[in-house]
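**Student:** Sequence first, then the predicted structure:
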Amino acid sequence: MVGYLARRAGSMILVLLGVSVLVFLIMQLVPGDPVRTMLGPTATAESIAAVRADLGLDQPLVQQYVSYLGGLVQGDLNTSLTMAQPVAEIVFPKLGNTIILAAGALVICLVIGVPLGVLAATRQYSLFDRGAMFLSLAGASVPVYWAALVVISVFALELGWLPTSGMYDVREPGGLGDLLRHLVLPAATAAVVPTAVIARLTRSVMVEALQQDHIRMLRANGVPERQIVWKHALRNALPPIVNIVGLQVGYLLGGVIFIEVVFSWPGLGGQLYTSITSNDMPIIQAGVLFIALVFVVVNLIADIVVALLDPRTREAVG
């Protein structure tokens, strides 16, 4: 297991290195001059050249990347071109807010998606099964922005149950209760597609698990069906479920960008949207790198959990 973890950590570093190269090169291809954007339309050619030299943007591309990578290793994420603040001071609080939103959506995915898939598998080809899979197929096909507009229209504008923007009430910011009230709608909207995917996969692997020989033997020995389903069959189906949940975390981190913009959630996605429109390259680079970091860490954790759950995987990884 130690060797497996070392290999996975090495591959994680290579993935992040590749992401840093890709993001750096893409930023060089973005039209427009970030220095001119930072100084404004009245900037002179001399002032633009001076700022470019100060930021190292007049150096060869390879040297710029080496300097950028060296700064990353030392924890230096450069300075925002539009806000004149260290990128770390801007990105870290926003990343925390995005993780809160993604975690809330993930809880909804697990609480609804896994039980729905299990119950559909135990009632294979029944009306409940067909209805659940139809709803999951519809959920997987729903555009995120459309779902956001629907929930805002119904639960905020028509019923007036929940707020539509921010993390806390601007007039009387509260504690955890206020945060949860503001979290419900964006988290539920972000969870629609991943919940549908998790439900469909859970149903598929549970159908296969319930047809195993040892499950038939348990039934023949009179073990209660509830215990067979939730204790024995679900345990065998957990490894692929854990894998798909890890992949859906990556979807959530990408999908919440639209959610944060629509619901004015002060997270990294909303900040990335603002930075893209203003061509603030240091924040864009840092934001993409942090999303990639969270994604690979979550999938590393998922792989470890799968190895602990499945003896065959533990033997394969050593």
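**Tutor:** Here it is on my side, so go on.
**Student:** alpha carbons only for contacts and neighbour counts from here, please
**Tutor:** OK.
**Student:** tell me which element the spatially most central residue of the chain falls in.
**Tutor:** Taking CA atoms, centre = their mean as the criterion, Leu253 is the residue nearest the geometric centre of the chain, at 2.1 Å. Taking DSSP states H and E as the definition, Leu253 sits inside helix 234-262.
**Student:** how about the helix or strand just after that helix: buried residues?
**Tutor:** Going down the chain from helix 234-262, the next helix or strand is helix 268-277, by DSSP H and E. The neighbour-count criterion (16 or more other CA atoms under 10 Å) identifies 268-273, 275 as the buried residues of helix 268-277.
**Student:** Which elements pack onto helix 268-277?
**Tutor:** helix 87-108, helix 234-262, helix 281-309 (3 or more CA pairs under 8 Å, 6 or more residues apart in numbering; DSSP states H and E).
**Student:** Which strands and helices lie in contact with the shortest one?
**Tutor:** Think helix 87-108. Going by 3+ CA pairs under 8 Å, 6+ apart, helix 87-108 lies up against helix 176-209, helix 234-262, helix 268-277, helix 281-309.
**Student:** got a markdown table for those helices, with distance to Leu101 too?
**Tutor:** What follows is these, written out as a markdown table (distance: least, CA to CA, whole Å):
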| stretch | distance to Leu101 |
| --- | --- |
| helix 176-209 | 6 |
| helix 234-262 | 8 |
| helix 268-277 | 10 |
| helix 281-309 | 13 |
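**Student:** Below is structure B, check it against A:
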Amino acid sequence: MGKYIGKRILQAIPLVILISILTFTLIQLAPYDAVDSITTPDMSAEYIEALKEEYGLNDPIYRQYLAWAKKTLSGDFGYSIVTHSNIKEALSQRIPATMLIVIPSYLVALMIAVILGLIAGAKQGTLIDKIVDGFCSITMSTPTFWMGLIFLYIFSYKLNWLPSLGMYTTGQEKSVKDLVWHMFLPCVTLTIAFLPQMIRYVRSSTIGQLAEDYVSVQRTYGATEKNILFRHVLKNALLPLITLVGMSLPMLVTGAFVTESIFSWPGVGPYFLGAIRGFDYPIILVILILSSSLVIIGNLLADILYGLIDTRIKDLGNS
């Protein structure tokens, strides 16, 4: 198993390097320089050229990449071209805010999806299955921003039950209660957005597991459907979710751009969108590299978990 894990890690390292090179190169090939976003008509050509020299934009692209990679690996993410703020400090404040709504939403969605997916899979073709499938179809086809706006309109504007924007109420002392009230609508929106794919994963896996021979054997020995479902099928049906959970790891950085923007949540999403609008390439680069690296790490963790759980992969790693 150790050889298998080591092999997967060695495969991941060059992939991260390749992604960083491609991302850096594509941004450099954009039709205008990053400095163009902060220049004004009254700036002289000499001053603009000095700005480009300051940010190293006149160097060959490979030297720019090596200089950027060296700084990034040392933990220095640089400064915003537009606001001149420290990117590392900004992300250290925004990533926890993003995680604060993403993690609870994902965990709640995961628990609900396991229950609904198991029931729908066990009751395939029945009314319950059709209701669950209909819910998945509706929520998958509903844009997240529209759902968030509807929640804002009903619960904040019309009923005035919940706060609409931000992380805390302006002018009031910060408290856990106030934070939870502000988290509620973004978390509900994200939970509903996460649910359909998870439910269908579990449902499909449950249907497949119920057709396996071991289920027929358990029925022959007189095991109840409930016992078969929750003691035998559940463990095997959850295996595909390992990949899904691993692939969701980048959300800890990227969060939910649309949801955070709608609710003015001070996470990474609005920060990244603002950087894109202003072509603040140091911010864009850092967030893209972090998110793509988390995709690879998520896949790596999923493979390792598969290897620990699935004996077939474990045997393959030892061979």
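**Tutor:** Received it, and whenever you're ready, just let me know what you need. As the structure is a computational prediction, the values presented were derived from the model and not from experiment.
**Student:** Ok, which of the helices and strands packed on helix 87-108 of the first structure comes nearest Leu29 of the first structure?
**Tutor:** helix 281-309 (11.2 Å; CA to CA).
**Student:** If you count contacts, what does the closest one end up packed against?
**Tutor:** By 3+ CA pairs under 8 Å, 6+ apart, helix 281-309 of the first structure packs against helix 2-29, helix 87-108, helix 234-262, helix 268-277, helix 311-317.
**Student:** mean offset of the longest one relative to the second structure (after superposition)
**Tutor:** Once fitted to the second structure, helix 234-262 of the first structure is off its aligned match by 2.6 Å on average (mean CA distance after the TM-score superposition for the first structure).
**Student:** hang on, the earlier thing: which of the helices and strands packed on helix 87-108 of the first structure sits most buried?
**Tutor:** Of all these, helix 176-209 has the most neighbours on average by mean count of other CA atoms under 10 Å, namely a mean of 22.
**Student:** mean deviation of that one from the second structure?
**Tutor:** Looks like 1.7 Å for helix 176-209 of the first structure (mean CA distance after the TM-score superposition for the first structure).
**Student:** what angle do that helix and helix 234-262 make?
**Tutor:** 140 degrees (axes from the mean of the first three to the mean of the last three CA atoms, to 10 degrees).
**Student:** And helix 176-209 of the first structure, what does it pack against?
**Tutor:** helix 87-108, helix 114-122, helix 127-141, helix 144-151, helix 234-262.
**Student:** quick check, nearest of the buried residues of helix 268-277 of the first structure to Glu46 of the first structure?
**Tutor:** If you rank the buried residues of helix 268-277 of the first structure by distance to Glu46 of the first structure using CA to CA, Ser275 comes first, at 25.4 Å.
**Student:** Could you name the helices and strands sitting against the helix holding Leu253 of the first structure?
**Tutor:** helix 87-108, helix 144-151, helix 176-209, helix 268-277, helix 281-309.
**Student:** Those into a markdown table, with extra columns for distance to Met1 of the first structure?
**Tutor:** Putting these into a markdown table (distance: least, CA to CA, whole Å) gives the following:
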| stretch | distance to Met1 of the first structure |
| --- | --- |
| helix 87-108 | 27 |
| helix 144-151 | 39 |
| helix 176-209 | 26 |
| helix 268-277 | 34 |
| helix 281-309 | 9 |
